[in-house]
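J.: what's the 3D shape of this:
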Amino acid sequence: MLSSISGIIEGKSNGVNWTSDMLNLEIEYISKTLELMRDAQQMSNDAYLDSGSIQGGLTVISSLMEQNISENEIDSLMQTLYSRAVNLEKKYPGLSDTLESYRT
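T.: As a prediction, the model looks like this:
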């Protein structure tokens, strides 16, 4: 989760213009991968449920992007999600690396 959020923030700072469609692709990846990780017992049910808050936050941001909310507001929300992802990684060390290991 942390790597996903960091990648989005870094991309924006490097001039990538994220769209809601691009964000939805990342949300879909996260959703499917979390299910695979849970089914493979690479994460607990608690970690799965806690991760849902990050995924849900990205979904809200995607919806707000479709409503043309200001970039400043999007950036603020992404920073909040980043903080949550940091806390999630502290609570479940290695979660982000395992999530990224499924990326092809």
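
J.: switch to C-alpha atoms for all contacts and neighbour counts from now on
T.: OK.

J.: what about N45, how many residues close to it?
T.: By other CA atoms under 10 Å, the residues close to N45 number 12.

J.: hmm, M37 and it touching each other?
T.: No. Assessed by CA atoms under 8 Å, N45 is found out of contact with M37, at 10.1 Å.

J.: compare with the first, here's sequence two:
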Amino acid sequence: MRTCIDLLLALPHIDAPRMKGEVNYLAGRLEQLRLQRSISNEAYLDAGAVQGAIEMIANMVDMGVPQIEVQGQLREQLDRAQRLESKHPGLNWAVESGRAS
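T.: This is a model prediction of the structure:
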């Protein structure tokens, strides 16, 4: 999840379609990991909170919220994702390992 947010923050301009694409990827990947029992239900639920926050930020972008505010919100989620990785080691790797190269 950290990697997902890092990718968004590295963009010169964060647009809603790209963010929504990341939300869809996260939703599908987290569900897949849960069904495969690669992550616990607790990790799934914790990660879902970050995914939901990213979706909310995508809606903010759609509404025309300034990029600086969007970046600030994403940085908050990055901190949250880092804490989540500490609580559930390997979660970021598990999520990102399903991404097409």
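
J.: for the second structure, what spans make up the helices?
T.: All helices of the second structure, identified by DSSP state H, fall at 2-9, 16-35, 41-62, 67-87, 91-96.

J.: next one: the aligned partner of R34 of the second structure in the first structure from Y48 of the first structure, what distance?
T.: Matched across to the first structure, R34 of the second structure falls on R38, judged by TM-score structural alignment. Between R38 of the first structure and Y48 of the first structure the computed distance is 7 Å (CA to CA, to the nearest Å).

J.: before we move on, what about A85 of the first structure?
T.: 13 Å.

J.: quick one, which of the two is more surrounded?
T.: Each of A85 of the first structure and Y48 has its neighbours counted (other CA under 10 Å); A85 has more, 24 against 17.

J.: can you find the partner of that one in the second structure?
T.: Mapped onto the second structure by TM-score structural alignment, A85 of the first structure lines up with A81.

J.: how about I27 of the first structure?
T.: By TM-score structural alignment, I27 of the first structure lines up with V23.

J.: would you confirm that that match contacts M56?
T.: No. Checked against CA under 8 Å, the pair V23 of the second structure and M56 is beyond contact range at 9.8 Å.

J.: who has more neighbours out of these two?
T.: Neighbours per residue (other CA under 10 Å) separate V23 of the second structure from M56, with V23 holding more: 22 against 16.

J.: this completes my enquiry, with thanks.
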